[in-house]
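Asker: here is the input, now give the coordinates:
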Amino acid sequence: MTAAKPKPVQTVPVQGDEAAAAICDVIRRIPRGWVATYGQIAAMAGLPRRARLVGHVLQNLGTGTKIPWHRVVNARGEISASPSRNGGDALQRQRLEKEGVEFDDNGRFNLERFRWRD
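Answerer: So this is what the prediction gives:
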């Protein structure tokens, strides 16, 4: 029995998908050193209650993307950890710390302090 071939990773066509484009446009506006939640991004993109869609769009971005995906966090003031991110959790924390976001010993940060308000 041979192992199944993994499915190729699909990238989100930002130009062709209006919802993905709206999400990416909002994420591009998050300033350095600030974060926004998945739900916040969805609402600002005109897609209220579609936080999971934001996560799906981010999960399907190409590796060379210029979109600051690392600035999108969960509503608990944490990075949303997942084994499917292949080390992306550590990279996200590293990038946020480089921008000045301060984490406590439990891997959390003060969301009210670092939340971007457009």
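
Asker: make it CA atoms for all contacts and neighbour counts henceforth
Answerer: Fine.

Asker: residues near the nearest residue to residue 44 once chain neighbours are set aside, how many?
Answerer: The shortest distance from residue 44 to any non-neighbouring residue, by Cα to Cα, 6 or more residues apart in numbering, is to residue 26 (6.8 Å). Residues contacting residue 26 under the criterion other Cα atoms under 10 Å number 18.

Asker: one more to line up against the first:
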Amino acid sequence: MKDPNFFEKVFDVVRLIPPGKVTSYGAIAKFLGMANSSRMVGWAMHAASNAIPPIPAHRVVNSSGLLTGKIHFGTPTLMEELLSSEGIIVVNDKIQQFKKHFWDPTIELL
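Answerer: This is a model prediction of the structure:
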């Protein structure tokens, strides 16, 4: 069987993030053994809109809890709306109580 490429590995991790939780580009990169590849995780999230099964890309934010990827959603507020529907409060594009909602794949999946 072919080894999945980096984007597919990112997608597999993101599909495991539970509703009401978020993680960062860097946390995913670190989990995949490529700690300096946060931007590549970002590019994977940019490509996630066509993935099947769907990717909950709205659950991936920067390391400060900012919705830096929101420009890649259908509307300027869609990412925030999706997070809000899961009980996550966002103010000025920043997740409130970020540590409470943070899901670390290196802890949750190892």
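
Asker: circling back: how about the residue nearest to residue 44 of the first structure, what's its match in the second structure?
Answerer: The equivalent of residue 26 of the first structure in the second structure is residue 13 (alignment by TM-score structural alignment).

Asker: in which helix or strand does that match reside?
Answerer: Here residue 13 of the second structure, judged by DSSP states H and E, is contained in helix 6-14.

Asker: just give me the mean distance for that helix relative to the first structure.
Answerer: Here the mean offset of helix 6-14 of the second structure against the first structure after fitting is 1.1 Å, by mean Cα distance after the TM-score superposition for the first structure.

Asker: after that helix, which helix or strand is next? Please name it.
Answerer: Per DSSP H and E, helix 6-14 of the second structure leads on to strand 23-24 as the next helix or strand towards the C-terminus.

Asker: and the helix or strand just after that next one, which stretch of the first structure?
Answerer: Next along the chain after strand 23-24 of the second structure, taking DSSP H and E as the criterion, comes helix 25-31. Using TM-score structural alignment, helix 25-31 of the second structure lines up with residues 38-44 of the first structure.
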